[in-house]
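# Need the 3D shape of this:
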Amino acid sequence: MEPGDHDGTPDDETGETEPARRLALTRRSALLGLGAVAGFAAVDVGGFAYAGGWLRPGTPTPLTPARFADRFEQVSGRHDGFRRNHAKGLAATGTFASNGAGAAICRAAVFRAGTVPLLGRFSLGGGLPDQADKPDTVRGLGLLLQAGGQQWRTAMINLPVFTDRTPEGFYERLLASKPLAGTGKPDPQKMAAFLDRHPETVAAMKIIKQSPPSAGFADSTFYGLNAFWFTNSAGATVPVRWSVVPQNAVGPGGPQPPRGKDYLFDDLIRALAQGPLKWRLLLTIGEPGDPTNDATRPWPQSRRSIDAGTITIAAVQTEQAGNARDINFDPLVLPDGIAASDDPLPPARSAVYARSFTRRAEEPKSPSEVNVAQVLA
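Below is the predicted model:
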């Protein structure tokens, strides 16, 4: 699920050798897109997938990373060299300035007071690298932060909950959401049948519709969606979900009329030409009874959140070799102090990202749809 490309999430690989080491949805009208992805492969695909419980070796047609990648190609076509989901994007560079507050619940070096570099990627859900920007297309933000010789990678989207609880559910929705040749929209009967079988997706969509998209990337809140375990220096462990909340002054709220095919990315490029953009990293702490294995269900708004510091994006770059084009925002690349929970989606995402990356790494690379220099010319 490339994040899942995600439709969510769900929605490429571990990637421990790319330059970053040296320093995760189709449209909502089609019931969203998967989750975010990227990167360099060095992951045991079978191990992660089996650990997630979604490979079915004893069945005639087991759900495998290869089948997921094939399905993305069947829905969006094959586009050599691009991610199978969240294909359209821009690389980014910046910093994370930790205020030290996160260290109360997590011993990872990234939460010690201080500033560390980051690589990132802004993207749109779906497998079309040249799709036209639309306000309701899922937006993604992938981040790679490095501190203390360890990396933390996360792929977030601008939806408050995920549309699917399990990899199997995501795959079923992907099948049901394939556009018909005559209308360009999913088969309504197949989609209705899917929703009848998955009331959790219906409930998630109601929540998502209550949070209309903002005008652009700069004023989007991005959510990690899945729960992880955070452990502090004293050995205390708590469940955590995180989000990044914009701190940027933007124009009038609400979706703006499209001004060109790439208007969301063009606006981001022009905004950064005027100065850095900032988001606050919030760590929300779960309490007993809060689901850690179901990304379709939100935690109560009353849960305590810690403002852990400021994410600053200083610049974006046209995707090319050596920047975030080659980073896999694998959700299981975690530093000491952060561990996966019982949520079945991250292991599946990790495995599918790896399969996607190994394919695109061997393919010729076409020019990026979004070119920073052309926008600023």
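
# drop to CA atoms for contacts and neighbour counts, all remaining ones
Noted.

# The stretch 151-300 of the chain: strands as residue ranges?
Ranges of strands in the stretch 151-300 of the chain, per DSSP state E, counting those that start in this stretch, are 222-223, 228-231, 237-246, 277-285.

# Alongside the first, I'd like the structure of this one:
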Amino acid sequence: MTRSTSAPPNLPVRLAAIAVAVGGLAAAFGYAAGWFSPQRLTPARLVDTLEQNFGVHPAYRRNHAKGLCVVGHFQSNGAGSEVSRAALFARGSVPVVGRLAIPGGNPAGSDGAAPLRSLALRFLPEHGQEWRTAMNAAPVFVVNSVEGFYALQQASRPQADTGKPDPAKLAAFFQAHPETGAFREWAKTATPSSSYANSAYHGLHAFFLVDANGRERPVRWSVQPVAEYQPIAAQQRGDADFLAAELHQRLARGPLRWRLQLTLGEAYDPTHDATRAWPAHRRSIDAGELVIERAQAEQGGPCQDVNYDPLVLPDGIRASDDPLLSARSAAYSESFNRRTREQAALAAKEPQS
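Next up is the predicted model:
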């Protein structure tokens, strides 16, 4: 990964762009976690806030609106069965429907300007017990509280005259929220990858794995690319639509592959705070290979109507005490309901053949 020796002058704006990208619909966490009263904050009002920041684009997701569907399978090597009784970790192949995307609520957003990439996956074992997970290229989350993320949404609202956030408001936000330190250090030197295919993706939140004997272990997961990481090239930064085309070119040469890594925490590692990374020497299990075989446009594709709710979990994986998880589920539901209603309304207006 390329690294700069000094922070750019517009660093607060850059940090905010990446932070909002990582957060997605996280601003709606507050209501579901009970940290705000319904009179002050609800999932609907918070999705409204995202629409104010990104614009309203009917029938599209409220964040990560620009993306494409991918289809493939997870080839489990059986190693995950040591720590989880989930059927998908048994040796064998499990179908996967995923989605690769860039952040932001604009479906015509620029790939070249996107600060990171995201990958969402839906694992579909033969006998049910599916697993859904949404991951981002950032290894840690930006804040550890709903109040903090809501404040970031307010501070990062684009100004009418420039279309960009107010750097002074962002600087004040980061000064008031020291928990953002690890994220800010990462963002100072992070360079987006040149492809969806050569980026790592991190689950950010902690969960628990439950084995066949009922023993529980804290876990964070990621998928690590087999393709070598390459930073975004200068010519790509000016290209608004290179990611999908580049992915199709790679797929024409063969499937794309990542390794699923299960990083096990110790009893004293934080499971409630996604801003705090676990020590690098924690044990990691290579559970198998994610293989992507084909991609297609999201509209009409197999991922179009999938809500990648992080609490759709199989027996053998359970949610941690991270308060953001249950509320993220509620926010995704609000966004899903809006866009599916809009899709139905648009379909009703189409002329019948």
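
# Looking at the strands of the stretch 151-300 of structure 1, spot the one closest to Ala113 of structure 1.
Nearest to Ala113 of structure 1 among the strands of the stretch 151-300 of structure 1 is strand 277-285 (13.6 Å), distances taken as C-alpha to C-alpha.

# The longest strand seen in structure 2 aligns to what range in structure 1?
Counting by DSSP state E, the longest strand found in structure 2 is strand 284-297. Counting by TM-score structural alignment, strand 284-297 of structure 2 pairs with residues 305-318 of structure 1.

# Show me which residues of that stretch are buried.
Ser305, Asp307, Ala308, Gly309, Thr310, Ile311, Thr312, Ile313, Ala315, Val316, Gln317, Thr318 (16 or more other C-alpha atoms under 10 Å).

# quick one on the thing from earlier: now the strands of the stretch 151-300 of structure 1 in TSV, with distance to Ala155 of structure 1 and mean neighbour count?
Formatted as TSV, the strands of the stretch 151-300 of structure 1 follow (distance: least, C-alpha to C-alpha, whole Å; neighbours: other C-alpha atoms under 10 Å):
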stretch	distance to Ala155 of structure 1	mean neighbour count
strand 222-223	9	24
strand 228-231	13	24
strand 237-246	11	21
strand 277-285	14	21
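
# For Arg84 of structure 1, which of these is the nearest?
Proximity to Arg84 of structure 1 (C-alpha to C-alpha) singles out strand 222-223 among these, at 20.8 Å.

# Now the closest one on structure 2. Mean distance?
Compared with structure 2 after fitting, strand 222-223 of structure 1 deviates on average by 0.2 Å (mean C-alpha distance after the TM-score superposition for structure 1).

# Counting by contacts, list what that strand packs against.
strand 150-157, strand 237-246 (3 or more C-alpha pairs under 8 Å, 6 or more residues apart in numbering; DSSP states H and E).

# Redo those strands as JSON lines? Include distance to Asn293 of structure 1.
Formatted as JSON lines, these follow (distance: least, C-alpha to C-alpha, whole Å):
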{"stretch": "strand 150-157", "distance to Asn293 of structure 1": "17"}
{"stretch": "strand 237-246", "distance to Asn293 of structure 1": "11"}
